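Visitor: I need the structure of the sequence given here:
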Amino acid sequence: QDQNFQLKFIENKQNLSIIIDMLNINNDPHLICLILQTLGIIALNPNFHEVLTQADIPDTVLHLILPADEMFYTNQTTKFARYVKHLGARILVYMGLLTKISHKVNLFDILGM
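Guide: Alright, predicted model coming up:
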């Protein structure tokens, strides 16, 4: 992980607004998974949590975890719902927001795939 790249990326607020726009439930599920993986790597660094919170990343990710949205990003296979939920939950756990997902996602459900 290149900390310098992450710092440059996170400091530009336009980058985060583009990421939020790309997390639209109507986008390709592959793209959503890749973006969530990228945000997960960034969320591993506690120094970035405040910036991610100010950019409304937790609420955006939580919106993807809600069961009602599964039908939008599962147009190809039912596996995407589990991947999106798992990757989104990881971000929230890394940010210390486990209580937001406690009854919405089983973090160990991905192991059964």
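
Visitor: alpha carbons only for contacts and neighbour counts from here, please
Guide: OK.

Visitor: tell me where the protein has helices.
Guide: All helices of the chain, identified by DSSP state H, fall at 3-11, 13-22, 29-43, 49-54, 57-65, 70-73, 79-94.

Visitor: list the helices and strands the shortest one packs on?
Guide: The reference is to helix 70-73. Using 3 or more C-alpha pairs under 8 Å, 6 or more residues apart in numbering; DSSP states H and E as the contact test, the elements touching helix 70-73 are helix 79-94.

Visitor: by how many degrees do the helix it packs on and helix 57-65 diverge?
Guide: Interaxial angle of helix 79-94 relative to helix 57-65 (axes from the mean of the first three to the mean of the last three C-alpha atoms, to 10 degrees): 150 degrees.

Visitor: one more to line up against the first:
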Amino acid sequence: MKSMLVRGGAALVLAGLAVLAPTAAHAATTAAATTGAVAQETQNFTGFAYENSPKEAKREAETMARQHALLSGFLNEQCVLLYANSYRLAPGYYGANAAISCTR
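Guide: Next up is the predicted model:
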């Protein structure tokens, strides 16, 4: 009889905890949202260049995009290169476009 009462008491305690678990989980996510969670800002920047080689044009286009990001307050470490394309305009003359995405 005593073991039956202990089992019943344990079942009631577990049922009570199961009822409180969603409330505790909601309280934890609400506390994280109000204290530690910070919304991130992401922006894209583009650049272009015209140079004598495709490699140099791509490099200059990426540099221009990174300069635009720097003027907007992003650090170089916060940015990643999305693409850099070059195209031939004339013999020995190339153009390039580049895009970066920055998140802080």
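
Visitor: what's the TM-score here?
Guide: Remark: TM-score between the superposed chains equals 0.25 [TM-score structural alignment, normalised by the length of the second structure]; 46 aligned residues with a C-alpha RMSD of 4.4 Å.

Visitor: dump the helices of the first structure to JSON lines, plus mean neighbour count.
Guide: Formatted as JSON lines, the helices of the first structure follow (neighbours: other C-alpha atoms under 10 Å):
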{"stretch": "helix 3-11", "mean neighbour count": "12"}
{"stretch": "helix 13-22", "mean neighbour count": "14"}
{"stretch": "helix 29-43", "mean neighbour count": "18"}
{"stretch": "helix 49-54", "mean neighbour count": "15"}
{"stretch": "helix 57-65", "mean neighbour count": "19"}
{"stretch": "helix 70-73", "mean neighbour count": "17"}
{"stretch": "helix 79-94", "mean neighbour count": "22"}
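
Visitor: would you check that residue 102 of the second structure makes contact with residue 82?
Guide: No: taking C-alpha atoms under 8 Å as the definition, residue 102 of the second structure is not a contact partner of residue 82, at 10.0 Å.

Visitor: quick one: which of the two has more around it?
Guide: Regarding residue 102 of the second structure and residue 82, a neighbour count based on other C-alpha atoms under 10 Å identifies residue 102 as having more, with 20 against 13.

Visitor: so which strand or helix has the more buried one?
Guide: strand 93-103 (DSSP states H and E).

Visitor: and that strand, what does it pack onto?
Guide: Where contact means 3+ C-alpha pairs under 8 Å, 6+ apart, strand 93-103 of the second structure is packed against strand 42-51, helix 54-71, strand 79-90.

Visitor: show me the contacts for residue 20 of the first structure.
Guide: Shown in contact with residue 20 of the first structure (C-alpha atoms under 8 Å, 6 or more residues apart in numbering): 57, 60.
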